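Q: Sequence isn't available, so here's the structure alone:
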């Protein structure tokens, strides 16, 4: 079975979806029996280091998202014929499947339904894509993979998809995300990014959905009792960040928060491991990989009780209403100062993440491919 695997945007700053696309490929590579993967690439260079491991061909003219949406189906159809593909998988959630399938099965991974739930917190292209594009293209897929039961229910509800063709396959935690010892390497990494201990940590995109205004409000209250406590926010600024800027000014925190920007994956385990508490108060997630990465690095987690986060984190983290700032403050404080609770959360975190591996995700995805090959 030859699988055309669409890669998009991997020559730019990696996102959570980009990590999913690359880690799933590595999971395939590790399987005892794996599909024959053919990369259909939109990138100009191989920053993810995949091209040496897989057969790969460019999709000319499809590097930018509007172009991929417009001519992607034609490019994929031609590629399926030229390279004798049996199935095409788009792991990016773009689904450029508005035309003829050229005789191949088509699979798309749709990671969440965020723009249906919080359209005011997203950019116009995502809102347009989910409102007008997806309802037509996603239905043309032979199978839809998503990463949580929460996402499955939202996708079925808003896209009116057949539940039998939507498969839940959770993401995994990369093997590099393990607890790192204190030492020279960690000190050098923290110094490089200006991170000062003790600190709370957030890792993820910076946009309106992530509820960083709530995190800043909670941090301002914690500073009244813990004036030496720092807050490090790791991630790239995206859209709808005006509320963050306003909160910084209102709370007079402009000089107290360390916004590191993007940090390469190789440095993240040390940054996770040195944190007092990992805080992830997002309003909605299709999965929520950073809390699992923090758990895997031995850090107690405080997160939201909404979206997919309860089914991902389970009882291994403290969960609160993301709109309830006093409850967020209370949970962070308990995770910091209650040594028994902290030890229990860390132990439960290690147990929890053991069930989330990319090899498991790849094996379950391969089963979807096999099922479609028999239809």
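A: That came in fine, so what should we check first? Values in this document were obtained by computation on a predicted structure and should not be read as measured data. Numbers count the residues shown, from 1 in each chain.

Q: switch to C-alpha atoms for all contacts and neighbour counts from now on
A: Fine.

Q: burial measure for the closest residue to residue 314 other than its chain neighbours, as a count.
A: Take residue 314 and drop its neighbours on the chain: the residue closest to it by CA to CA, 6 or more residues apart in numbering is residue 352, 7.8 Å away. By other CA atoms under 10 Å, the residues close to residue 352 number 19.

Q: Next, residue 352: secondary structure please.
A: Following DSSP: H, G, I helix; E, B strand; the rest coil, residue 352 is assigned to helix.

Q: what's the answer for the one 10 residues further on, then?
A: Put simply, residue 362 is helix when judged by three-state DSSP.

Q: so how far is residue 35 from it?
A: 10 Å (CA to CA, to the nearest Å).

Q: more crowded one of these two?
A: When neighbours are counted by other CA under 10 Å, residue 362 comes out ahead of the other of residue 362 and residue 35, with 26 against 16.

Q: residue contacts, that one?
A: 24, 25, 27, 28, 31 (CA atoms under 8 Å, 6 or more residues apart in numbering).

Q: Pasting the second one now:
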């Protein structure tokens, strides 16, 4: 079978959508090596380096296509899909090429969320307009829709009027390395490499308003005299960092929150943590806190639980769906509930161990082999 992918984010995105794309493509190539996987990429990128022989990068070749790469990706690519005799095309993030139905090639589109539809005030008007046009077209014209949570499926049905039977919910997975338990020596080495304390709470995510770092800091203020454990923040500034830092200065909490990328830059190092070190970083944490206001999935929850890390997360959006019965669920507007979670996990070792074991069990729902087999079953259903 010849399977094509919109691989733009696999090659060019280092955050959630890029990770999702790379994990899926790698798992398919590994678990179903009999197929050929064509990765349609508008321009050369550095975030993805396919090594399997059954992966084939496809770049635009015509001069006009190189000049207008976005048009090649969104429209003109259909001729290449036919050229490579695709049996199936998968748009990995909210869009498929215009006119793909005319080629006779079945298509799948993955919808991660409909946030620009739900919260347009948090996006630039032009971005919202483009997103709406692409997502609505994809949901209407794709053969099947892959939603990454029941929450997202409900939004697709309500906002776009898509029949429920056209939508399959398939939970994503994280890189398999997160499920490998690191040795104490390895964790100690990673802490030393990044100049981290022996104990810390962890927050992973871009520093934007909906990720709710400000209220996490307010929770730290509530326990500052009880629990001498800092917060490590892993994530790039999305425009909200200065507001958080202003609060930290006002509350005299600057020494209790460590922005890892900032700390690395000040030390003259690359301002990001290497991917191979992330599992040990997670597993060194006393707890991972992820109290977002809304998410399409919340992959840090799975990354943490796969390695046995207790998780504090929100009782809103899809987050209870992903955390199951293994997380400490909080109102994202209630720092006191986050503080209670920190306090319970830090002081009650038996409770924390129970959370670890529940987390391991919950993470089985998102195992790589479950994810990749569910996706292949979806592919076969449209052929």
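A: Here it is on my side, so go on. The structure presented is a predicted model; accordingly, all values stated were derived computationally and were not measured.

Q: sorry, back to before: still contacting in structure 2, which of the contacts of residue 362 of structure 1?
A: Retained in structure 2: 24, 27, 28, 31, out of the contacts of residue 362 of structure 1 (criterion both residues aligned by TM-score structural alignment, their matches' CA atoms under 8 Å).

Q: for the residues you listed, which one is nearest residue 224 of structure 1?
A: Comparing those against residue 224 of structure 1 with CA to CA places residue 24 closest, at 44.1 Å.

Q: mind checking the end-to-end distance for stretch 81-93 of structure 2?
A: Using CA to CA, the two ends of stretch 81-93 of structure 2 sit 18 Å apart.

Q: what do you get for stretch 31-45 of structure 2?
A: 25 Å.

Q: just how off-centre is that stretch within its chain?
A: Remark: stretch 31-45 of structure 2 is offset 20 Å from the chain centroid, using CA atoms, centre = their mean, to the nearest Å.

Q: Now do that stretch: everything it contacts.
A: Stretch 31-45 of structure 2 has contacts (CA under 8 Å, 6+ apart) with 1-8, 11-12, 25, 29, 54-60, 66, 69-70, 72-73, 372.

Q: 7 Å - rerun?
A: With contact meaning CA atoms under 7 Å, 6 or more residues apart in numbering, stretch 31-45 of structure 2 is reached by 1-8, 11-12, 54-60, 69, 73.

Q: Flag every buried residue along it.
A: Residues of stretch 31-45 of structure 2 classed as buried by neighbour count (16 or more other CA atoms under 10 Å): 36, 37, 38, 39, 40, 41, 42.

Q: Closest to residue 99 of structure 2 out of the residues you listed?
A: residue 40 (16.3 Å).

Q: Now do the same for the closest one: its match in structure 1.
A: Aligning on TM-score structural alignment places residue 40 of structure 2 opposite residue 40 in structure 1.

Q: What distance do you get for its match to residue 124 of structure 1?
A: Residue 40 of structure 1 is 27 Å from residue 124 of structure 1, by CA to CA.

Q: Ok, residue 37 of structure 1 next?
A: From residue 37 of structure 1 over to residue 124 of structure 1 the distance is 34 Å, taken as CA to CA.
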